[in-house]
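Curious how this folds, go ahead:
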Amino acid sequence: MTQGPLHGRHALVTGGSRGIGVAIAERLVAEGALVTILGRNATRAGQVAKAIGAAGFVSADVTDRNGLTEAIRQAEERQGGVSILVNNAGAAESAPFLKTPPEQFQRMLSVNLDSVVTACHAVLPGMIAAGTGRIVNIASTAGLKGYRYVSAYVAAKHAVVGLTKALALETAETGVTVNAVCPGFADTDLVRESVARIHEKTGRSDAEIIADMVRDNPQKRLIDPREVADCVYWLTGADAGSITGQSLAVAGGEVM
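All right, here's what the predicted structure looks like:
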């Protein structure tokens, strides 16, 4: 653990044991933060925490309000009050709108929006009392524009962006900032698994599938998770104290 700019600050990263979450957690550790990884699978969360030198881990299903609140309480009991919260946990399901049942909308809202609400409820009182805090919500370009066949996901991520703006206004005079980072398609294990499934079903090459995924990205490439982590790190630092209520796209110019 380094004596970096975030030395001694407790950062909690939900969904921190996979993909973008790991990259964010690893970057915050490198900058000296005491990072708690929160993941649904305790074994995986523990392994990742050990591998990257995180301060610890807790386990919870973020759709379980009581379980998530208790996990955050445990993290704060071990490492002190959370001063950096990164709401990274999320999920996407796809289907044409007319084949998307109400239950799918509820699932997407539960994992992508309700979990953010629960985590913010848990940490905001302590941040306000301390007079400082950083909340970064990992939304998506789907929170800034529409996509076909993922209407429930798009609705949930738009809600996260709206919540970010509202909380930023409510906390503007408290020393707390609230921002969103909105990645495009990123080079994660989940995306690679999706590519493999599409390949198996269609026989298309991986390159063709990825090209289709990134067709709206002017740079025509998947986003490196470390690029998202860099953006998150900047938002958590002292130099970003006047940045609040913003939704920053890390998407190669897809959203301008």
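
Please make it C-alpha for all contacts and neighbour counts, starting now.
OK.

can you pull out the helices in the chain?
19-30, 42-52, 65-79, 102-109, 115-130, 151-170, 189-202, 206-213, 225-236 (DSSP state H).

closest to residue 253 out of those helices?
When the helices of the chain are compared by C-alpha to C-alpha, helix 225-236 sits nearest residue 253, at 13.4 Å.

Just the buried residues of the closest one, please?
Residues of helix 225-236 classed as buried by neighbour count (16 or more other C-alpha atoms under 10 Å): 225-229, 231-233, 235-236.

which outside residues touch that helix?
Here helix 225-236 makes contact (C-alpha atoms under 8 Å, 6 or more residues apart in numbering) with 19-20, 23-25, 27-28, 84, 134-136, 179, 181, 183, 186-188, 240-241, 243, 250.

Let's see this one next, to set against the first:
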Amino acid sequence: MDTAPRHRSAQKGRLAGRHALVTGGGRGIGLAIARALSEAGAEVTVLGRDMAALERTIAARAARHAVTADVTIEEAVVHALGEAAERAGPIDLMICNAGAAETAPFQATSNEMLRRMLDMNFTSVVYAARAVLPAMVERGFGRIVAVASTASLKGYPYVSAYVAAKHATLGLVRALALETARKGVTVNAVCPGFTDTDIVAHSVERIVAKTGRTPEEAMGELTKHNPQGRLVRPEEVADAVSWLCGEAAASVTGQAIAVAGGEV
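Reported below is the predicted structural model:
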């Protein structure tokens, strides 16, 4: 029996009165998260560098507000989050989704690449958490969710900088969860496997270009990691994030929830 309509009805209004901010909210997983939170009743602000993409998110009714910032620059993050709070009220749900991946063998991984991966995938989470936590603690409620990766939980070859950054993110999540455990705030990570997004599409293009394989063969290299034999859907990641933001997940903190078909 298809229970999806009943499920959506049960979710509607669950996050009413909450202001959510989603970084990287213009496409892929971020767009799906923004839509899921909006459908659950939250007032959603999306943040990114591409205003055109953010405006498409608003046009699709997946969010109500948009702010632009480079998440690797702390002053820009603080300013953008302050602007969002002025428009829609204090940020109750902070979703740190922005991220990027670059590939190279370890010996060819430059210090510059390492810094880029750390800045985008780890330090950006530090900046966002630092900006919102004081007010969350003062109000006695808050949710911080980092969209990490299965690369937070295991290693992958040729992406050592990315893996290191994602492991750091999970360590930060676990530490912050303990610091805020009695303050009404939860801090968690959602760890998708290979997901049907632009990042994976670009990975397929790189495999084809470097190896001469067909796109189908290149996709097979990625889907073989998932015991279900497929890519994760962005909506599946978004549903996990939405649940973590609700009252029913109040006792869930410091967790790494893998959305990966049993890979880890």
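
Kindly provide the distance from the residue mapped onto residue 231 of the first structure from the second structure to residue 214 of the second structure.
Under the alignment (TM-score structural alignment), residue 231 of the first structure maps onto residue 240 of the second structure. Separation of residue 240 of the second structure from residue 214 of the second structure (C-alpha to C-alpha, to the nearest Å): 33 Å.

Likewise for residue 262 of the second structure?
26 Å.

These two - which one has more neighbours?
Just comparing residue 262 of the second structure and residue 214: by other C-alpha atoms under 10 Å the higher neighbour count belongs to residue 214, 14 against 11.

Looking at the first structure, name the residue matched to the more buried one.
Under TM-score structural alignment, residue 214 of the second structure pairs with residue 205 in the first structure.

so what's its match closest to, chain neighbours aside?
In this structure, residue 205 of the first structure finds its nearest non-sequential neighbour in residue 199, 6.3 Å apart by C-alpha to C-alpha, 6 or more residues apart in numbering.

among the helices of the first structure, which is the most enclosed?
Highest mean neighbour count among these (mean count of other C-alpha atoms under 10 Å): helix 19-30, with a mean of 24.

so where in the second structure does that one end up aligned?
Aligned by TM-score structural alignment, helix 19-30 of the first structure falls on residues 28-39 of the second structure.

For the matching stretch, give me the average deviation versus the first structure.
Overlaying the first structure shows stretch 28-39 of the second structure at a mean distance of 0.5 Å from the equivalent residues (mean C-alpha distance after the TM-score superposition for the first structure).

now residue 81 of the first structure: how far from residue 125 of the first structure?
Counting by C-alpha to C-alpha, the separation of residue 81 of the first structure from residue 125 of the first structure is 10 Å.

Check residue 35 of the first structure too.
20 Å.

got it, and residue 136 of the first structure?
From residue 136 of the first structure across to residue 125 of the first structure, the span is 16 Å (C-alpha to C-alpha).

Isn't residue 260 of the second structure up against residue 230?
No: under the contact definition of C-alpha atoms under 8 Å, residue 260 of the second structure does not touch residue 230, with a separation of 9.5 Å.

the more surrounded of these two?
Using other C-alpha under 10 Å as the criterion, residue 260 of the second structure and residue 230 rank with residue 260 on top: 24 against 19.

Just give the number of residues close to the nearest residue to residue 222 of the second structure once chain neighbours are set aside.
Residue nearest to residue 222 of the second structure in three dimensions, not counting chain neighbours: residue 194, with 6.7 Å by C-alpha to C-alpha, 6+ apart. Residue 194 of the second structure: 23 surrounding residues under other C-alpha under 10 Å.

check contacts around the aligned partner of residue 194 of the second structure in the first structure.
Aligning on TM-score structural alignment places residue 194 of the second structure opposite residue 185 in the first structure. For residue 185 of the first structure, the contact set (C-alpha under 8 Å, 6+ apart) comprises 191, 213-214, 222-223, 251.

so which of those persist in the second structure?
Compared against the second structure with both residues aligned by TM-score structural alignment, their matches' C-alpha atoms under 8 Å, the contacts of residue 185 of the first structure retain 191, 213-214, 222-223, 251.

Adding distance to residue 154 of the first structure as columns, could you present those residues in TSV?
What follows is those, written out as TSV (distance: C-alpha to C-alpha, whole Å):
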residue	distance to residue 154 of the first structure
191	17
213	16
214	17
222	19
223	19
251	16
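
which of those lies closest to residue 164 of the first structure?
residue 251 (19.1 Å).

could you measure the counterpart of residue 180 of the second structure in the first structure against residue 247 of the first structure, distance?
When the first structure is aligned by TM-score structural alignment, residue 180 of the second structure is paired with residue 171. Applying C-alpha to C-alpha, the value for residue 171 of the first structure to residue 247 of the first structure is 16 Å.

With residue 114 of the first structure instead?
From residue 114 of the first structure over to residue 247 of the first structure (counting by C-alpha to C-alpha), the distance is 19 Å.

do the same with residue 73 of the first structure
Distance check for residue 73 of the first structure against residue 247 of the first structure: by C-alpha to C-alpha, it reads 28 Å.

quick one: stretch 255-262 of the second structure aligns where in the first structure?
Under TM-score structural alignment, the match for stretch 255-262 of the second structure is residues 246-253.

ok, now stretch 106-118 of the second structure?
With TM-score structural alignment as the criterion, stretch 106-118 of the second structure aligns to 97-109.

isn't residue 222 of the first structure right next to residue 214, touching?
Yes: the criterion here is C-alpha under 8 Å, and residue 222 of the first structure meets it with residue 214 at 6.6 Å.

re the thing from before, can you give the distance of the match of helix 19-30 of the first structure from its chain's centre?
Relative to its parent chain, stretch 28-39 of the second structure has a centroid offset of 10 Å by C-alpha atoms, centre = their mean, to the nearest Å.
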